[in-house]
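> Predicted coordinates and the sequence they were generated for:
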Amino acid sequence: NKQVSELSEQENPWVIFVETLAPDSGKKELPPFDKDSDVLLFLKFYDPRTKVISYVGHLYVPISAKANEIVPQLNRKAGYPVTAPLLLYEEVKPNLIERLQDLSLPMEKLLDELMDGDIIVFQRDEEDLAQYPLPTPKEYF
């Protein structure tokens, strides 16, 4: 076993995610997480009007959950009605993004090599997306 300070001297800079409770949440502990049946997903929202991608939080999701089951939570994070239609993408690696087509599939089948820390990028599905110079996150990247 090594201390973090020993490891950090030998490695490139680390990116560390620290989850905290909001002071006004009224909760005393973080939500439960089962490493065998849950996955931690980071979320980014893309707005084609402003051509901006923003980090909007994270979710713990059962790996067996269908992608369309998280759409209401994504809509809340974006400030949309919970039933607003969304387009979802997986950020496979920096500057490479793939559209998630069949949102009725379980997360474990929909995302390649599902693992903690995967990034879901989402945007509102609009009929007139073609009017924007960068209509989807694929063009943004």
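That came through, no problem.
> Please make it C-alpha for all contacts and neighbour counts, starting now.
Noted.
> element containing the residue nearest to the spatial centre of the chain?
Centroid-nearest residue in the chain: Leu43, 2.4 Å away (criterion: Cα atoms, centre = their mean). Element membership of Leu43 [criterion: DSSP states H and E] is strand 38-47.
> Now tell me what touches that strand from outside.
52-63, 78, 114-124, 136-137 (Cα atoms under 8 Å, 6 or more residues apart in numbering).
> try 6 Å
Contacts to strand 38-47, defined as Cα atoms under 6 Å, 6 or more residues apart in numbering, come from residues 52-63, 116-123.
> Which ones among the residues you listed map onto helices?
Taking DSSP state H, every one of the contacts of strand 38-47 sits outside helices.
> Just the buried ones from the residues you listed?
Buried members of the contacts of strand 38-47, counted by 16 or more other Cα atoms under 10 Å: Ile53, His58, Val61, Pro62, Ile63, Asp118, Ile119, Ile120, Val121, Phe122, Gln123.
> let's bring in a second one:
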Amino acid sequence: MNCPVSFFFFILVFWVRQLREESNKVHNAELKLFLEVERGLDLRPIAPPGKTKEDILLFFKLYDPEKEQLCYVGRLFVKSTGNPMEYLAKLNKMAGYDPDEEIKLYELQDGDIVCFQKSHTVESAKQYRYPDVPSFLDYVHNRRQPKPQPIKYHGIDHLVDMLIHYNQTSDILYYEVLNIPLPELQCLKTSKVAVHHAIKDEVSILINFLSHS
């Protein structure tokens, strides 16, 4: 059944307005939305299929360990009591795989997004840095974070050790330009002073370096 375009976009604008109001109640942040519209042969929007209480809308992302990419490939209405194997052929079609390709599914914390990938043997997985979805997401989570503790002078044996973070090799190196040599800085005593604003609830932390003598 086709929806009139004007009615379709009226519902869309109303829904976006409601979503923005709910979002602003939590935090005042930029709201980004991505719209996926299914169209018929006449290029007019098609109404979503009828939905019951047992139907769940899931979004699927495909992980490619060779390219180290996690990309959105589609969505499906599934039954809450259904078997994931019932949707195997549809997921393989989304990914461009053979209908009987063996895949692995990973559910993210929010429950609405499911990641999947081709199944690999233990031996074949060794050729990839991040062979599965959990290891890749762990890398993405930690790759822009600096090490919790700075590297001490003569604290490493090889330069490559500067890029190892949580047993993973990062491609980002955080550094700070010092106004004194690092060996001298490490010999100083650190003193932190908390400065409280007289009117606002702001606290500034000042770090002073003192000599041990």
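Arrived safely. What you are looking at is a predicted structure, and each value in this text was computed from that prediction instead of being measured.
> Kindly provide the distance from Glu38 of the second structure to Ser6 of the second structure.
Counting by Cα to Cα, to the nearest Å, the gap from Glu38 of the second structure to Ser6 of the second structure is 16 Å.
> Report the buried residues of the helix of greatest length in the second structure.
What stands out as the longest helix in the second structure, according to DSSP H, is helix 5-26. Using 16+ other Cα under 10 Å as the test for burial, helix 5-26 of the second structure gives no buried residues.
> for it, packing partners?
On a contact count with 3 or more Cα pairs under 6 Å, 6 or more residues apart in numbering; DSSP states H and E, helix 5-26 of the second structure meets no helix or strand.
> So what touches that helix?
Contacting residues not belonging to helix 5-26 of the second structure are not present [Cα under 6 Å, 6+ apart].
> if we go to 8 Å?
Ala29, Leu31, Arg44, Pro45.
> repeat for stretch 90-102 of the second structure
So stretch 90-102 of the second structure is in contact with Leu62, Val73, Gly74, Leu88, Ala89, Lys118, Ser119, going by Cα under 8 Å, 6+ apart.
> Matching the third one against the first structure, which residue comes up?
Okay, so that is Gly74 of the second structure. Aligned by TM-score structural alignment, Gly74 of the second structure pairs with Gly57 of the first structure.
> Which residue, other than its chain neighbours, is closest to that match?
Sequence neighbours aside, Leu43 is the residue nearest to Gly57 of the first structure in space, at 5.4 Å (criterion: Cα to Cα, 6 or more residues apart in numbering).
> residues near the equivalent of Phe136 of the second structure over in the first structure, how many?
Aligned counterpart of Phe136 of the second structure in the first structure: Tyr140 (TM-score structural alignment). Counted with other Cα atoms under 10 Å, residues neighbouring Tyr140 of the first structure total 15.
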